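Asks: Would you be able to build a 3D model of this:
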Amino acid sequence: MNRAASQKRASDYLYPPIDPFDQRILPVSDGHRIYVEQCGNPDGIPVVVLHGGPGGGCSPAMRRYFDPNTYRVILFDQRGCGRSRPHASVMQNTTWHLVDDIEAIRNTLDIATWDVFGGSWGATLALIYAETHPEAVSNLILRGVFLMTQAELDWFYGGGAAQFWPDVWARFVNMIPEEERDDLIGAYAKRLFSGNMMEETRFARAWSAWENGLASIYSEGTSGESPAEYARAFARLENHYFKNKGFLEVDGQILRDADKIADIPTTIVQGRFDMICPPASAHKLAAALPRSDLRMIPLAGHALSEAGISAELVRVMDKLRYGRSAAAPA
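Replies: As a prediction, this is how the structure comes out:
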């Protein structure tokens, strides 16, 4: 990406804003109800978008990475966040529940196969879903790869990223008494699930600020204060999943099972200076998948909102249109 391109905003590369042609609340298991929407071409190439976090929720901007004349775009809020209910709930909320929810959406919408598009935790979930249901996946499009390993958690919550951002790290760590700082995920869990709404919100905002402050190479360690409801769901769900190691059987499970998705065409878009999900994970994944294409974006971090990341993702989805059928829009 040249200097002129780096001065553009991510929105400069996206398709114009669009509204959904279908919105619904889908009852799934254990009393959870998830928000699902469809936009673009109802007869187009189906693509499901998996948001990050866990707990981040989907946003209108996520609709805009796809040519609306070509793609049938499906977005949903994962259990416990966004417009899904119960809000901020971790009960019966695991990776495997989410995999089942994705299948419930596919079957409800009568889709045989679809592209799976996900970033950060969304990339993690996309990989686990594909390894569980490879027959349902036409293409994987991944951004900011997170393999849900202990090494990655240690990097971000054990002092690795802190070597680059000691001032931001200090704000995150100083919320916790010194004697508990050897396990920050566990220490934050006590506060995020204390039952005291004010305490949960205060620590949720601190948890969110540490991550959001490092998301973009342009953020300089700062981020606006997240709304209380959003921060609480985001922090509680992330912490719940990370405390439980993503509910995987073994550390490194995604790479262990990579042979199950060896035949799925996979494109990986990775920021060279991603402080949240360092490029080593994307490199390892690409090495394990013979049909993968790793695109390392210079002068880019983790955020979907970075211009170089957005430009490449739109380019990838535009290229994937060729040679595939989509009915003309109504």
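
Asks: From now on I want contacts and neighbour counts done on CA atoms only, so please keep to that.
Replies: OK.

Asks: So which elements touch the helix or strand hosting His97?
Replies: Using DSSP states H and E, His97 sits in helix 95-108. Helix 95-108 sits against helix 121-132, with contacts defined as 3 or more Cα pairs under 8 Å, 6 or more residues apart in numbering; DSSP states H and E.

Asks: 10 Å instead, please
Replies: Contacts defined by 3 or more Cα pairs under 10 Å, 6 or more residues apart in numbering; DSSP states H and E place helix 95-108 against strand 22-27, strand 33-40, strand 45-50, strand 71-76, helix 121-132.

Asks: Make TSV out of these and add mean neighbour count and distance to Ala300.
Replies: Formatted as TSV, the helices and strands packed on helix 95-108 follow (neighbours: other Cα atoms under 10 Å; distance: least, Cα to Cα, whole Å):
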stretch	mean neighbour count	distance to Ala300
strand 22-27	14	33
strand 33-40	22	28
strand 45-50	24	21
strand 71-76	26	25
helix 121-132	24	17
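
Asks: Nearest to Arg202, out of those?
Replies: helix 121-132 (23.3 Å; Cα to Cα).

Asks: tell me the angle that closest one makes with strand 45-50.
Replies: Counting by axes from the mean of the first three to the mean of the last three Cα atoms, to 10 degrees, helix 121-132 lies at 120 degrees to strand 45-50.

Asks: and helix 121-132, what does it pack onto?
Replies: The contact analysis (3+ Cα pairs under 10 Å, 6+ apart) places helix 121-132 against strand 45-50, helix 95-108, strand 114-119, strand 137-143, helix 253-256.

Asks: I'd like the structure of this one too, to check against the first:
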Amino acid sequence: MRQLYPAIEPLLQHSIPVQAPHVLHVEECGRLHGIPVVFLHGGPGAGCTPTHRRFFDPDRYRIILVDQRGAGRSTPHASLENNTTQDLIADLELVRAHLGIERWLVFGGSWGSTLALAYAATHPERVLGMILRGIFLCRDEDVAWFYQSGADRIFPDYWADYLAPIPENERGDLVLAYRRRLVGADELARMQAAKAWSTWEGRTATLRTDPATVDFFADPHHALAIARIENHYFFHGSFLRDNPLLAQADRFAHLEGEIIHGRYDVVCPIKQAFDLAAVWPKARLTVVGDAGHAVSEPGITDALIRATDRFAEQLGGHANGRG
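Replies: The predicted model follows:
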């Protein structure tokens, strides 16, 4: 089993203003003249953590971590204003240009895989390849499985806590019911809803419930951004209903890729990975047999680091995205 690379600190940190009121937090780690790779975090709203720096060989990669609008150390925290998939794609282009990168490897998991695919479909000429984990296609049925009907049959005890803030007469559309509370003026109800929404995800993300993962998702600061921004996106069909990801596959099908997915992923069932692989012939699909959804699970970590090492060998002549 491959382990994470040793802990490292950022070489550079940037505060990059984008569309008002947002200012993005961006950090660079590793080797400034290495192969550029951009890390796209999940959620949307989860933000980057120091662990995310460690999936890449710091002697070979220029590692760029971007906290998306409203997430992590970007400001304003948990903001929904001017926050759409198309905005995030535009932000990535702005960051790429700001850092003087021509092309970069794109690495994303869960919602990060969604954003990676949407970005690659919009700007395929800027992508060296993609490493994607826990595929989330953000179709209405994918959201409904986890937030309305499906996953509740596997975790009925955790589901009961997810339902608790919502009166029975509003449970026919839980995304809408949560939206009313997450954007409402009642601060106590907003925080209660945020913790219930986010904790549901944290409890179910791993094959065996992991207390550290639950604690991260239940932390009030993280929970508010995760719940508000996820709910905002899912209420609006992730701003992808007019351009579903699979319908855009011809735009990125020529790119090299890695698809890594846990067999027992309850948050994003594995069929989404197979659906993507069916329209992306140059992607290699790896099924991790003893894992759920989380990037922290040993089999997922192992597969991701093997993938970044393979790309480092393949792209050795593409330092700074050139060549």
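
Asks: Can you calculate the TM-score here?
Replies: Scored against TM-score structural alignment, normalised by the length of the second structure, the superposed chains reach a TM-score of 0.95; 316 aligned residues with a Cα RMSD of 1.5 Å.

Asks: Including distance to Met91 of the first structure, could the helices and strands packed on helix 95-108 of the first structure go into JSON lines?
Replies: Shown next, in JSON lines, are those (distance: least, Cα to Cα, whole Å):
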{"stretch": "strand 22-27", "distance to Met91 of the first structure": "15"}
{"stretch": "strand 33-40", "distance to Met91 of the first structure": "13"}
{"stretch": "strand 45-50", "distance to Met91 of the first structure": "20"}
{"stretch": "strand 71-76", "distance to Met91 of the first structure": "19"}
{"stretch": "helix 121-132", "distance to Met91 of the first structure": "18"}
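
Asks: ok, Met198 of the first structure - contacts?
Replies: Leu192, Ala204, Ala228 (Cα atoms under 10 Å, 6 or more residues apart in numbering).

Asks: Make sure Pro269 of the second structure is indeed in a strand.
Replies: No. Assessed by DSSP: H, G, I helix; E, B strand; the rest coil, Pro269 of the second structure does not belong to a strand; its assignment is coil.

Asks: Walking through the second structure, point out its helices one by one.
Replies: For the second structure, the helices defined by DSSP state H occupy 85-98, 111-122, 140-147, 156-163, 174-182, 187-204, 211-218, 220-235, 271-279, 298-314.

Asks: Compare the helices and strands packed on helix 121-132 of the first structure and give me the one nearest Lys284 of the first structure.
Replies: Among those, if distance is taken as Cα to Cα, the winner is helix 253-256, at 8.1 Å.

Asks: residues in the second structure aligned with the closest one?
Replies: Taken onto the second structure by TM-score structural alignment, helix 253-256 of the first structure occupies residues 244-247 there.

Asks: re earlier: just give me how far the helix holding His97 of the first structure sits from the chain centre.
Replies: Centroid separation for helix 95-108 of the first structure versus its chain: 16 Å, with Cα atoms, centre = their mean, to the nearest Å.

Asks: Return the set of buried residues in that helix.
Replies: Thr95, Trp96, His97, Leu98, Val99, Asp101, Ile102, Glu103, Ala104, Ile105, Arg106 (16 or more other Cα atoms under 10 Å).

Asks: what about that helix, how far off from the second structure?
Replies: Helix 95-108 of the first structure, aligned to the second structure and superposed, deviates on average by 0.3 Å (mean Cα distance after the TM-score superposition for the first structure).

Asks: That helix aligns to what range in the second structure?
Replies: Going by TM-score structural alignment: helix 95-108 of the first structure matches residues 85-98.

Asks: which residues sit against that stretch?
Replies: By Cα under 10 Å, 6+ apart, the residues outside stretch 85-98 of the second structure that reach it are 14, 16-19, 24, 26, 36, 38, 40, 44, 64, 66, 68-69, 82, 84, 99-104, 114-116, 118-120, 122-123, 126, 233, 238-240.

Asks: Next, name the residue at the spatial heart of the first structure.
Replies: Gly52 (2.2 Å; Cα atoms, centre = their mean).

Asks: quick one: Tyr158 of the second structure and Pro220 of the second structure, what's the gap?
Replies: Using Cα to Cα, to the nearest Å, Tyr158 of the second structure is found at 18 Å from Pro220 of the second structure.

Asks: And Tyr233 of the second structure, by the same measure?
Replies: Distance from Tyr233 of the second structure to Pro220 of the second structure, counting by Cα to Cα: 20 Å.

Asks: and if you look at Ala283 of the second structure?
Replies: When Cα to Cα is applied, the distance between Ala283 of the second structure and Pro220 of the second structure equals 38 Å.

Asks: More neighbours: the two, which one.
Replies: Set Ala283 of the second structure next to Pro220 and count neighbours by other Cα atoms under 10 Å: Ala283 wins out with 21 against 16.

Asks: What lines up with Gly53 of the first structure in the second structure?
Replies: Mapped onto the second structure by TM-score structural alignment, Gly53 of the first structure lines up with Gly43.

Asks: What span of the second structure is stretch 287-307 of the first structure aligned with?
Replies: Under TM-score structural alignment, the match for stretch 287-307 of the first structure is residues 278-298.

Asks: Now do the matching stretch: distance from first to last residue.
Replies: End-to-end distance of stretch 278-298 of the second structure (Cα to Cα): 26 Å.

Asks: tell me the contacts of the alignment partner in the first structure of Val267 of the second structure?
Replies: In the first structure, Val267 of the second structure lines up with Ile276, judged by TM-score structural alignment. By Cα under 10 Å, 6+ apart, the contact list for Ile276 of the first structure reads 120, 144-146, 152-153, 155-157, 160-161, 210-216, 301-303.

Asks: sorry, back to before: how about the match of stretch 287-307 of the first structure: buried residues?
Replies: Of the residues in stretch 278-298 of the second structure, those buried by neighbour count under the rule 16+ other Cα under 10 Å are 279-280, 283, 285-288, 291-298.

Asks: what span of the first structure lines up against stretch 173-190 of the second structure?
Replies: Taking TM-score structural alignment, stretch 173-190 of the second structure hits residues 183-200 over in the first structure.

Asks: Work out the gap between that stretch and the centre of the chain.
Replies: Distance of stretch 183-200 of the first structure from the chain centroid (Cα atoms, centre = their mean) equals 23 Å.
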